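S.K.: structure, please.
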Amino acid sequence: MVVSDVPVDLGRDDAREAAARELGNPAYVSDDPNPIERAFRWVLDRLGELFAGAGGLSGITAITVLVALAVIVVVVIRLRTGRVVRAARSGGGGLFDAVLTAAEHRAAAERAAAAGDLAEAVRERFRAVVRELEQRGVLDPRAGRTVDEVAVEAGRALPVLADELRGAAVQFDDVWYGGRTATLDGYRRLVEVDDRVRG
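M.R.: Prediction:
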């Protein structure tokens, strides 16, 4: 005769503890969905409720809604990761936060151009323009200034150079943030803008 260690008459608390021990057995929880699966199921349930609440959307309408949601998600992710990539490419700080002089930025630009790194040459030459404008008192020194702010603020102070400064800012954005290939002609145009700012 086998004697069980479970009493015949269980009290409420004893039964609860025995049930908790039994249900805590890994054999019972191995088929439970993980948090990602639960989240995915929740999203699908909400979409199902949305479609059912809309009077049962047709297949084409449902697909259109799903595609629109996917596009929105991709755009949001792209905007957020784009900021991260831009911050990483700029060294984490503002593009004009360095404490080099305009002449030092020019020298760095020339070294980069001589080495064939035209993107870095464009970046350093634009920094030279910004630092020159700051050294001459056209712009107040300010960390974290964007190229667009440079073009607008300096263009107001030097209206005769406003178009050239705007063009330099666009070139910088296209090369540094837009991923366009820097060209020697583009770099030379930036050198001309820098020469005019100095003159």
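
S.K.: from now on I want contacts and neighbour counts done on CA atoms only, so please keep to that.
M.R.: Fine.

S.K.: tell me where this protein has helices.
M.R.: Under the criterion DSSP state H, helices of the chain are mapped to 12-23, 26-29, 35-53, 59-89, 102-114, 118-135, 147-157, 162-172, 184-198.

S.K.: same for the shortest one, what does it pack against?
M.R.: With contacts defined as 3 or more Cα pairs under 8 Å, 6 or more residues apart in numbering; DSSP states H and E, there are no secondary structure elements packing on helix 26-29.

S.K.: structure for this one too, so we can compare:
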Amino acid sequence: MIHVDIPVDPSSPEAQEWLRDELARPEYQAAKPTWFDLASKAVQDWLASLFQGPGGDAGPVLLLVVVLIVAGLIVTAFFVFGRPRLNRRSSLERRSLFGADSSRTPAELRAAAEKAARAGDWVLAVEEQFRAIAAGLDERTLVQVTPGTTAAEFAQRAAAVVPEESESLRQAARSFDEVRYLDRPGTEAAYQQLVALDQRLQRARIQVPGVLA
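M.R.: Next comes the predicted model:
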């Protein structure tokens, strides 16, 4: 007589118990995905769905994402750095100009020098007029006045673009240093020399590489 094993009925309680015991073995538990694996897979699927258009083409969606990122950066820069100026303003606005407030324009500095001269304050008149000369050349992008620039350094830089005024510029720097740092009394003659130099520089059509005066 041939004995044939009857297949186990998978719906029977005993078969289900065998299945649970089998899946509880360590090798099956080790292969079971962790919560981190499931979360990572969900995030990956979500990101993939963002970059897939209706027809499976990621191009349009990717372009939109790039545009939104660029727009966000522009808005952030606007709030952090403020509105960009349409017209170039002198870099002197952001720093001290030979130890004094640098937010004034060359015209304002000239007016301050003239006011001091009318009051007979030749020390202040010389200082403000020299600052007006430096601010004027910096505003025209002919000479850059960097933080910590001294009067002598400015004169040297200016002489490189206006060589015919080299001596006058050096004398102007000496006049400024004398009244500013050496406590020398200013004179009307020194002030008038600075005014004349400033006027000549304003009229000069100076050409430097890549820059129009």
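
S.K.: in structure 1, what stretch matches the helix or strand where Q44 of structure 2 lies?
M.R.: Per DSSP states H and E: Q44 of structure 2 is located in helix 35-50. Under TM-score structural alignment, helix 35-50 of structure 2 has no counterpart anywhere in structure 1.

S.K.: elements contacting that helix?
M.R.: Here helix 35-50 of structure 2 touches no other helix or strand, going by 3+ Cα pairs under 8 Å, 6+ apart.

S.K.: ok now the next helix or strand after it, how far from the chain's centre?
M.R.: Moving toward the C-terminus from helix 35-50 of structure 2, the next helix or strand (DSSP H and E) is helix 59-81. Helix 59-81 of structure 2 sits 18 Å away from the centroid of its parent chain (Cα atoms, centre = their mean, to the nearest Å).

S.K.: so helix 59-81 of structure 2 matches what in structure 1?
M.R.: Using TM-score structural alignment, helix 59-81 of structure 2 pairs with nothing in structure 1.

S.K.: in that helix, what counts as buried?
M.R.: Across helix 59-81 of structure 2, burial judged by 16 or more other Cα atoms under 10 Å covers V61.

S.K.: kindly report the same for stretch 88-95 of structure 1.
M.R.: Going by neighbour count (16+ other Cα under 10 Å), the buried part of stretch 88-95 of structure 1 is L95.

S.K.: single out the most deeply packed of the helices of structure 1.
M.R.: Comparing the helices of structure 1 by mean neighbour count (mean count of other Cα atoms under 10 Å), helix 118-135 comes out on top with a mean of 24.

S.K.: structure 1: matching residues for stretch 115-125 of structure 2?
M.R.: The aligned range for stretch 115-125 of structure 2 is 111-121, by TM-score structural alignment.

S.K.: and the residue lying closest to A113 of structure 2 once chain neighbours are set aside, how far from S40 of structure 2?
M.R.: Take A113 of structure 2 and drop its neighbours on the chain: the residue closest to it by Cα to Cα, 6 or more residues apart in numbering is A125, 4.2 Å away. Remark: distance between A125 of structure 2 and S40 of structure 2 (Cα to Cα, to the nearest Å) = 72 Å.

S.K.: then S166 of structure 2?
M.R.: To S40 of structure 2, S166 of structure 2 is 71 Å away according to Cα to Cα.

S.K.: aligned to R200 of structure 2, what sits in structure 1?
M.R.: In structure 1, R200 of structure 2 lines up with R196, judged by TM-score structural alignment.

S.K.: need the contact list for its match.
M.R.: Not one residue lies near R196 of structure 1 by Cα atoms under 8 Å, 6 or more residues apart in numbering.

S.K.: how about A113 of structure 2?
M.R.: Neighbour list for A113 of structure 2: L124, A125, V126, E127, E128, Q129 [criterion: Cα under 8 Å, 6+ apart].
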